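# Need the 3D shape of this:
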Amino acid sequence: MTTRYKSKAVSGATLLRLALLIALVVIFALWNPAFISGRNLYALMQSFALLGMVALGLSLTMIAGEFDLSVGSMVAVGGLLTLVAGGDSLVGGMGVALAFAVLVGGVNAIVISRFNVSSLVVTVGSMMALSGFAFWLAGGKVISTDDFDLGFALDDPIFAVFSARSLITLATFALVGIFMHYTLMGRDIRVVGSKRQVAAASGAKVGRSLLIVFVLSAVTAALAGSMLSMSLASAAATTGGNLMLQAVSAAIVGGVALSGGSGTPAHVLLGSLILTVMNNGMSLIGMGATGILFANGLVLMGIVLLDGQLGAWISERLTMLRAGHSA
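Presented below is the predicted three-dimensional model:
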């Protein structure tokens, strides 16, 4: 497959996802006009702020050909550490949570790269350890704080739709996108994910690439949990229980391959928005949690099929039809 054909295929896949997002917005707006109200769009972006931040970090490990199963547990630990260690300063508590995330991400990366252990095995262990740590921090109860000022600042509406929390998430996407697109390290991460042995032979910093993606995965998860705990003025050990699966779904729907080497933060942004819009819209029209999960599964399966052999077959047939008409 030529580079030109690949770029066309990627553009086509991106346009397909963008069309799906627009179609979802139009369908839900027609079904229930309250969907496009300022209040609901604000709630939608608040949900995106959590899912998008976690999916962004997780997707980087996927692009590098690895996987971080511990992001959901890190969300819970990040929120709890912010409140427990914060004391009189929630900002200080956030600093503790982020420093802890750097430590956990670094340990994960070192064990994976130095000892050649599967990231699935390592991060399953991290997930269980972090989950136990979260329950120990919580002590079997919900941790709360009387400091509401920072939460109000994070959640105050901006232009009726956004908040500081959602804008921080969007800014993080932009910064990571610039890093991945314009830096040598970003190129190394993609090469490590697609051709690990070739990357090592060509001088790419495999160990450093894995260190960066696992640290960023842990930090973004902890940041998401920290901001959520400030917004809710509370934190629990069970927070983020389903976030890992949702984040994986968002990354895959956006076009990040499980095999590694493909996908960008912009794709993850699009996938996160698709899932957030779909979940919000279905909830607004009265669909229950079971129906929403079923619809998520169908969309995920459809995207995977279109990205695979079915999509290639459709593209080939369309190319043949265009060639026939032009002849």
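
# CA only for contacts and neighbour counts going forward, please
Will do.

# Just the buried residues of the lengthiest helix in the chain, please?
Identified as the longest helix of the chain according to DSSP state H is helix 3-31. Under the neighbour-count criterion of 16 or more other C-alpha atoms under 10 Å, helix 3-31 has 9-10, 13-14, 17-18, 21, 24-25, 28 buried.

# now do stretch 297-313
In stretch 297-313, counting by 16+ other C-alpha under 10 Å, buried: 299-300, 303-304, 306-307, 311.

# what separates that stretch from the chain centre, distance-wise?
20 Å (C-alpha atoms, centre = their mean, to the nearest Å).

# Spatially, what comes nearest to residue 82 if we skip its sequence neighbours?
Nearest-residue entry for residue 82: residue 93, 3.9 Å, with adjacent residues in sequence omitted and distances by C-alpha to C-alpha, 6 or more residues apart in numbering.

# was I right about the one you found contacting residue 78?
No - at 9.0 Å, residue 93 does not count as touching residue 78 under the criterion of C-alpha atoms under 8 Å.

# Among the two, which residue is more densely surrounded?
Per other C-alpha atoms under 10 Å, whichever of residue 93 and residue 78 has more neighbours is residue 78, with 34 against 22.

# The more buried one reaches residue 225, doesn't it?
Yes - contact criterion C-alpha under 8 Å: residue 78 and residue 225 qualify, at 5.1 Å.

# part of a strand, is residue 66?
No - applying DSSP: H, G, I helix; E, B strand; the rest coil, one finds residue 66 to be coil, outside a strand.

# And this one, please, so the two structures can be compared:
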Amino acid sequence: MSRSLNWNASDYLRVGLIVAVPAVFALISEYFLSSGNLFALMQNFALVGLVALGLSLTMVVGEFDLSVASMVAVGGLILAKTGVDSAYIGVLCAVVFGLVVGLINALLVIRLKVSSLVSTLGVMILLSGFGYWIADGNVVPYFNFDAADALDAQIFYLLSPRINITIGAFFILYLVLKFTRLGRDLYATGSHRQAATMSGANTSLSLFFAFACSGSFAALAGALISISLATGSPTLGDGLLIQAASAAILGGVSLGGGVGKIHNIAIGVLILAALNNGLSLLGVSSAVSLLINGSVLAFVVIMNGSLSEFITQKMKKTASA
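Sure, this is the predicted structure:
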């Protein structure tokens, strides 16, 4: 009971949504709980989850990486260009490129004191142009179908190697944030950077780590989805920034920094994936789908604010009565 009292209203809301959203669609559509549809839902989790995970880390340290969507597209194109003989080499090249760009983003914030919104906006534009230059304005095919079959092979109905990679990334970062000094420094950096520096926290390392993860995870997501789709495209990441940011906020990550739990981010991604999957099954138009997504997100944001504190206090008083 004492552990449950540590939850706030937004935590209960998050759990309620992850139960209610699939339950509603399961009642409306007989296909929602089919193995094929649930596998497709998890495949979407694998893509958005990696991008949201890296973006969330930059939000935890009080910054924001606008370049993740463009990085997804460039990561896919690098895979298609360099992974002709070996998918492993293509993925490695994409991840290294994403890592380098992430470190550059961090360097701009740390050394030049440039706002991450400004610097990553510039990097986003540069990456977009770089992607169109690589592709020469066209879609780049990738003919390693064996790699695609292996990457998306179903494991126990709901999993695949691509999904397992995303789950593994969530698990590793969960351990880092919960049990290491670096994890504590990440939260301290986002809470109050100057005070964190004065107290001995390595804020520079925290920023480098967050942006490096953001860049490399986005590039990895792009490379993996390009293998699955057998193509790379400069427009591959369109819409992913909004999805990733929405999933992070649904997961309780604060735009002000210093707040965010890895398992809640995973829940946020799953809520968004289930919602969009169910709406797609029902044939809902993109405009209505955006409206519903925005309404859910707005409600969660409100619940994460002062209303959450008010409801939480009421719940504690009721429990202690």
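
# what TM-score comes out when they're superposed?
Superposed pair, TM-score by TM-score structural alignment, normalised by the length of structure 2: 0.96. Supporting alignment: 320 aligned residues with a C-alpha RMSD of 1.5 Å.

# one step back: any idea what the residue nearest to residue 82 of structure 1 aligns with in structure 2?
Using TM-score structural alignment as the criterion, residue 93 of structure 1 maps onto residue 90 of structure 2.

# Now do the same contact list for the counterpart of residue 18 of structure 1 in structure 2.
Matched to structure 2 by TM-score structural alignment, residue 18 of structure 1 sits across from residue 15. Going by C-alpha atoms under 8 Å, 6 or more residues apart in numbering, residue 15 of structure 2 touches no other residue.

# try 10 Å this time
264, 267-268, 271 (C-alpha atoms under 10 Å, 6 or more residues apart in numbering).

# likewise residue 113 of structure 1?
Counted by C-alpha under 10 Å, 6+ apart, residue 113 of structure 1 has contacts 119, 206-211.

# quick one: the strands in the stretch 101-250 of structure 2?
Using DSSP state E, counting those that start in this stretch, the strands of the stretch 101-250 of structure 2 run over 140-141, 231-232.

# got a markdown table for those strands, with mean neighbour count and distance to residue 216 of structure 2 too?
A markdown table is the format used below for these (neighbours: other C-alpha atoms under 10 Å; distance: least, C-alpha to C-alpha, whole Å):
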| stretch | mean neighbour count | distance to residue 216 of structure 2 |
| --- | --- | --- |
| strand 140-141 | 19 | 21 |
| strand 231-232 | 24 | 17 |
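
# could you redo those as a markdown table and give each row distance to residue 253 of structure 2?
Shown next, in a markdown table, are the strands of the stretch 101-250 of structure 2 (distance: least, C-alpha to C-alpha, whole Å):
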| stretch | distance to residue 253 of structure 2 |
| --- | --- |
| strand 140-141 | 35 |
| strand 231-232 | 31 |
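
# Ok, which of those strands comes nearest residue 55 of structure 2?
The closest of the strands of the stretch 101-250 of structure 2 to residue 55 of structure 2 is strand 231-232. By C-alpha to C-alpha, the value is 21.9 Å.

# Comparing the closest one with structure 1, how large is the average distance?
Between strand 231-232 of structure 2 and the aligned residues of structure 1, the post-superposition mean distance stands at 0.6 Å (mean C-alpha distance after the TM-score superposition for structure 1).

# what stretch of structure 1 does that strand fall on?
Under TM-score structural alignment, the match for strand 231-232 of structure 2 is residues 234-235.

# and what of stretch 25-36 of structure 2?
With TM-score structural alignment as the criterion, stretch 25-36 of structure 2 aligns to 28-39.

# start to end distance for that stretch?
15 Å (C-alpha to C-alpha, to the nearest Å).

# Looking at the contacts of residue 113 of structure 1, which one is closest to residue 138 of structure 1?
residue 119 (27.6 Å).

# Quick one: map the closest one onto structure 2.
Structural alignment places residue 119 of structure 1 opposite residue 116 in structure 2 (criterion: TM-score structural alignment).

# Quick check: that match touching residue 55?
No - counting by C-alpha atoms under 10 Å, residue 116 of structure 2 sits too far from residue 55 to count as a contact (12.0 Å).
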